[in-house]
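Trainee: show me the folded form of this:
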Amino acid sequence: MGKMITRRTHRIVNALALLVGGVCASVMVGVAILMSAPQLAFAHSAGDGRIMFHATRPLSQEAALRAGAEAWAEMQDTPFGPPDHQIDVYVTGGAGWRHQVFFRPATWAGGITYPILSTRTIFLRDVDLEAGRLVGSEGPIPDPRDLTYYLVHEMTHLRHGETVGPIAFLRTPHWVREGIPDIAALGSADTDLMAAAMAGAVLQRDTFGSYPVERVCATMVLAQPGMDMVRLLRLDAPMRDPRSCMTLPALVVE
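Mentor: Have a look, this model is predicted:
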C-alpha cells in the first residue's frame, strides 16, 4: 500500500513539475516575442516616419508630430546625430504588465532602451504628448527633463549602440554611457555645475538632469587636450568621483 502511495505521489509531483515548467516556458516565450515585436501589445499609434509613438490609448497625431519634430531637431547637434531610420516609442503607462515586462531591469526609470536587441526601440513609462511631458509616479516630471529630454537621451543610447556595436556598448563605463546622452539632451555641464560636483554637493536630478555627475565627468574628459568622442568611447576606466575625472584620460588613453 505504501509503495502505491509513493508511486502516486511521484506521479503527482512529476505532473506538477511538468505543468509549472510548461507555464514558465510559455511565459519566457511570450516575453521574448514581446521584446522582439512590442507593437503586438500596443493598439494605438501616432507620428511620422521619424518618430512613431505607440500606446494602449488613443494618441493625438498633432501632438505626436510636434513632439517628434522637436526631438528630431535636437538630435541634429548631438554627438552621434539623428538616426537614419524610424524610431518607435512605446508608452507603457507606468503600471500593469506591459510596464513590468518592458521595464523589468528598472521599473522606476522614466525611459529605457535595449540597444543590444534593437536600435530602433524606446520605452517610456507614460507621457502627456500635448504638454510635452513625461509622467512619473507622482505626476508630470518638471524641467529640465521634459519629453524632448527623454527622447534625445534615449535616442542617443540607441545611436551609441548602433555606432560601436553591442559588445562595445556593454563594455562602455556607466559614466560614459549615461554622461553622453545627458550632454546630448542638456548640453555640456556649465562651470557652476562642475564646481558644485567637484565640491561634493548633492546634485538634484530635477534640477540638473538624470545623470548630473556623469555629465560633469564626460564634459571634463572631453575638454582634455587630444580628447574626442571616438577616444572617449574607448575609455575603460570607472568614475570614482567627479574629482577623478580630470585624471582619467592620462590613465587610459593610448
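Trainee: only C-alpha atoms for contact and neighbour calcs from this point on.
Mentor: Will do.
Trainee: what residues are up against the residue nearest to G132 when sequence neighbours are not counted?
Mentor: In space, not counting the residues next to it along the chain, G132 is nearest to L147; the distance is 5.2 Å by CA to CA, 6 or more residues apart in numbering. Applying CA atoms under 8 Å, 6 or more residues apart in numbering, we find L147 in contact with A67, V127, L129, G132, R133, L134.
Trainee: check the gap between L147 and E214 for me.
Mentor: Distance of L147 to E214, given as CA to CA, to the nearest Å: 20 Å.
Trainee: next: K3.
Mentor: Taking CA to CA as the measure, K3 falls 66 Å from E214.
Trainee: more neighbours: those two, which one.
Mentor: Each of K3 and E214 has its neighbours counted (other CA atoms under 10 Å); E214 has more, 26 against 8.
Trainee: wait, is that one part of a strand?
Mentor: No - the assignment for E214 by DSSP: H, G, I helix; E, B strand; the rest coil gives helix, which leaves it out of any strand.
Trainee: would you point out which residue is most central in this protein?
Mentor: Centre of the chain computed as the mean C-alpha position; nearest residue by CA atoms, centre = their mean is I112, 2.8 Å away.
Trainee: ok so it is a helix residue?
Mentor: No - the assignment for I112 is strand, going by three-state DSSP, so no helix is present there.
Trainee: go ahead and confirm it touches I122.
Mentor: Yes - under the criterion of CA atoms under 8 Å, I112 lies in contact with I122, with a separation of 6.2 Å.
Trainee: and this one, please, so the two structures can be compared:
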Amino acid sequence: MKRPSLKKSRGAVCRVGLSLTGALGLYIAILAYPQPAFAYRLHYRQFDIWSDRPIDDPISAVLDDATRRLQTSILYTPEQRFHVFICNTRWRLQLYGIFHPRVGGIVIAPLTSNIYLREADIARNRIIPPVAGPMLDAKERPLAYYITHEATHVMQGRAFGRFFALIHPAWLNEGYADLVGKGGDFDLRDNLARYQAHDPLMDVARSGLYRRYHLEVAWMLEHDAVPLRMLYAHPPAEKKLLARLAKVRLP
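Mentor: Model (predicted):
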C-alpha cells in the first residue's frame, strides 16, 4: 500500500489549521459586530440598545437607574458609551454568550466591549432566569443591575487594560462589578456575618452569586479605605483576605 507523502500530510494539516483560524476569525467578527442579527435599536443617553424584539418604553427608566448606579464608580465618566444587546432568543444568547445558556449577562473581554444580556422583561425591570422558580437576590439584581454590572466590566477594561480579566483576580473584577451594580444596596455587616456563619449564599460556586466577592472588595474600599486604583495595582492574596474576614469582629 502506498503511504501518503510527508508533503501531502503537511498540506492537509495546514488546510485544517487555516480552516480553524478562519472559523475563529469569523466568530470573533460575529461577536464584535452583532448588529445585523438584532432588528431593533434604541439610543438613550450613553446607551445604544439592540434587541431581537421590540424595545419597551420603560427601558428609559431602567437605563436611568443603571446610570445612577454607574455614577457611584470613580471609573465612570459621562462621555463613555455602552452597547447593549438583549438576546431574547436562546440561540442568540448561546452564540453571543460563548455558549453559556445560563448566563445573565456577559462582556467578552478582551475581544469586544459589547454587553450581551439574556431575555429580559423590560416593563418589570428584570431578566428572565434560565430556570423556573424564584431567582436568588432578585430584588437586589433587577435588569438595571445586570446592565450596570456588565458596563462596569467595560469601564474596568478601559481603565485597567483590555486584558484586565486575565491579569486581575476574579474576586476583584466581579466583586467590584457587583458593588457598582447594586448601587449601594449591600449591608457589609450582614454579609460579613453570613460569611462567618458559612451561609451558602456566600459560596460563589454553589449560589452563583458574587456576595462574597462583593464583601471582599467592599471591605478593602470602604473599611480599609484603599483607593480602587491602588487595589488594582496591589491586590492582596484572596486567601489572606478571607482569613482576615473570618476572624474580624465589628464594633
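Trainee: so what number do they get for TM-score?
Mentor: For these two chains in superposition, a TM-score of 0.78 is obtained (TM-score structural alignment, normalised by the length of structure 2); 236 aligned residues with a CA RMSD of 3.2 Å.
Trainee: re the thing from before, please report how far the counterpart of the residue nearest to G132 of structure 1 in structure 2 lies from Q80 of structure 2.
Mentor: Taking TM-score structural alignment as the criterion, the aligned counterpart of L147 of structure 1 in structure 2 is L143. In this view, L143 of structure 2 and Q80 of structure 2 are 20 Å apart by CA to CA.
Trainee: ok, R3 of structure 2 next?
Mentor: For R3 of structure 2, the distance to Q80 of structure 2 under the criterion CA to CA works out to 61 Å.
Trainee: ok, the two, which is more surrounded?
Mentor: It is Q80, of R3 of structure 2 and Q80, that has more neighbours when counted by other CA under 10 Å, with 13 against 5.
Trainee: just the buried residues of whatever helix or strand R10 of structure 2 lives in, please?
Mentor: Remark: R10 of structure 2 resides in helix 6-32, with elements defined by DSSP states H and E. By neighbour count with 16 or more other CA atoms under 10 Å, helix 6-32 of structure 2 contains the buried residues L31.
Trainee: please apply the same query to stretch 75-83 of structure 2.
Mentor: L75, Y76, F82, H83.
Trainee: now the third one, nearest residue through space, not along the chain?
Mentor: Closest residue in space to F82 of structure 2, ignoring its immediate chain neighbours: F47 at 5.0 Å, by CA to CA, 6+ apart.
Trainee: run a quick neighbour tally on that neighbour.
Mentor: Each residue near F47 of structure 2 was counted by other CA under 10 Å, and the total is 17.
Trainee: what's the match for it in structure 1?
Mentor: Per TM-score structural alignment, F47 of structure 2 is aligned with I51.
Trainee: and the gap between its match and T78 of structure 1?
Mentor: 17 Å.
Trainee: can you give me the helices for structure 2?
Mentor: Applying DSSP state H to structure 2 gives helices spanning 6-32, 59-70, 90-96, 143-160, 164-167, 170-181, 188-196, 204-207, 211-218, 228-233, 238-247.
Trainee: using TSV, lay out the ones you listed together with distance to L42 of structure 2.
Mentor: What follows is these, written out as TSV (distance: least, CA to CA, whole Å):
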stretch	distance to L42 of structure 2
helix 6-32	19
helix 59-70	9
helix 90-96	19
helix 143-160	15
helix 164-167	29
helix 170-181	22
helix 188-196	37
helix 204-207	34
helix 211-218	32
helix 228-233	33
helix 238-247	41
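Trainee: of those, which is nearest R41 of structure 2?
Mentor: When the helices of structure 2 are ranked by distance to R41 of structure 2, counting by CA to CA, first place goes to helix 59-70 at 11.7 Å.
Trainee: what about that closest one, how far off from structure 1?
Mentor: Averaged over the aligned pairs, helix 59-70 of structure 2 sits 1.8 Å from structure 1 after superposition, using mean CA distance after the TM-score superposition for structure 1.
Trainee: which part of structure 1 matches that helix?
Mentor: Taking TM-score structural alignment as the measure, structure 1 aligns residues 64-75 with helix 59-70 of structure 2.
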